[in-house]
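Enquirer: the following block contains a protein sequence and its predicted model.
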Amino acid sequence: MNWHVYMIECEDGSIYTGIAVDVLARFSAHVLGRGAKYTRAHKPVRILWQQEYPDRSSASRIEYRIKGLSAKEKRRLASGLLVESFEDLHRHCLGSSI
């Protein structure tokens, strides 16, 4: 079963990062107030970015690293401008590039 790392942009401009098997279902849960505590306080607006991984462990490692990025870096990652750093992140966390 494949897992996804995703970023959600919230109404206040903040970015929530999480993992899920079904990103659309998880986003719906966030919107309905049944997701993470963070998204109950920061209304989700849209899925900003998502990337698929072969297992939960890989997704969790990448999620942890992305959560350490600044909001500006997360937006650059979502727009494709942080490609080299993202490939480095993959090598560091997973031992391979994407």
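Expert: Here it is on my side, so go on.
Enquirer: switch to C-alpha atoms for all contacts and neighbour counts from now on
Expert: OK.
Enquirer: helix or strand right after the lengthiest strand in the chain?
Expert: Identified as the longest strand of the chain according to DSSP state E is strand 44-53. Moving toward the C-terminus from strand 44-53, the next helix or strand (DSSP states H and E) is helix 56-67.
Enquirer: quick one: contacts of the following helix or strand past that next one?
Expert: Counting by DSSP H and E, the element after helix 56-67 in chain order, helix or strand, is helix 71-79. Helix 71-79 has contacts (C-alpha atoms under 8 Å, 6 or more residues apart in numbering) with Ser14, Ile15, Leu48, Trp49, Ile66, Leu82, Val83, Phe86.
Enquirer: ok, now how distant is Gly18 from Leu24?
Expert: According to C-alpha to C-alpha, to the nearest Å, Gly18 and Leu24 sit 12 Å apart.
Enquirer: and here's the other structure:
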Amino acid sequence: MFWMYMLRCADGSFYLGHTDDIERRLDQHHAGQHPCYTRDRRPVELVFSQEFPTREEALVAERQIKGWSRAKKQALTEGDWSRISRLARGKHRHER
């Protein structure tokens, strides 16, 4: 199994990634051992994750959500599917 995950960084930004071992990857992010965007933006908080049967599916989901607006990502962290739908249709595009 593979995971697509989203972290909220200390500066309020979001980071998306995928992995086959979410606990190990989160430990790496928390310790600053994963050489990426989060290293200088700790602490980080896991705000969303979803399991997928293949790495390819997890990567497709990661890339899709990376292209979303900040408002849409925030709605995902809140589980607000109706807001995600509205934002996807282009209404309230500047919603924060």
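Expert: Yep, it's here. Bear in mind that the values here come from a model prediction, so they are computed numbers and not experimental data.
Enquirer: would you pull the TM-score for this pair?
Expert: TM-score for the superposed pair, counting by TM-score structural alignment, normalised by the length of structure 2: 0.79. Supporting figures: 85 aligned residues with a C-alpha RMSD of 1.8 Å.
Enquirer: any idea which of the contacts of helix 71-79 of structure 1 is closest to Arg34 of structure 1?
Expert: Ile15 (17.4 Å; C-alpha to C-alpha).
Enquirer: isn't the closest one right next to Met7, touching?
Expert: Yes - counting by C-alpha atoms under 8 Å, Met7 is a contact partner of Ile15 of structure 1 at 6.4 Å.
Enquirer: so which of Gly18 and Leu24 of structure 1 has more stuff around it?
Expert: Each of Gly18 of structure 1 and Leu24 has its neighbours counted (other C-alpha atoms under 10 Å); Gly18 has more, 21 against 11.
Enquirer: in a helix, the more buried one, correct?
Expert: No - Gly18 of structure 1: not assigned to a helix; according to DSSP: H, G, I helix; E, B strand; the rest coil it is strand.
Enquirer: re earlier: from the contacts of helix 71-79 of structure 1, which two are the most distant?
Expert: Ser14 and Val83 (21.3 Å).
Enquirer: contact partners for the spatially closest residue to Ser60 of structure 1 that is not a sequence neighbour?
Expert: When the adjacent residues along the chain are set aside, Ser60 of structure 1 lies closest to Ile19, with 6.9 Å between them (C-alpha to C-alpha, 6 or more residues apart in numbering). By C-alpha under 8 Å, 6+ apart, the residues touching Ile19 of structure 1 are Trp3, His4, Val5, Tyr6, Ala59, Ser60, Glu63.
Enquirer: out of those, which one sits closest to Arg34 of structure 1?
Expert: Using C-alpha to C-alpha, the contacts of Ile19 of structure 1 come closest to Arg34 of structure 1 at Tyr6, 16.7 Å.
Enquirer: whichever strand or helix holds that closest one to helix 71-79, inter-axis angle?
Expert: Counting by DSSP H and E, the element that carries Tyr6 of structure 1 is strand 3-10. Angle between the axes of strand 3-10 of structure 1 and helix 71-79 is 120 degrees (criterion: axes from the mean of the first three to the mean of the last three C-alpha atoms, to 10 degrees).
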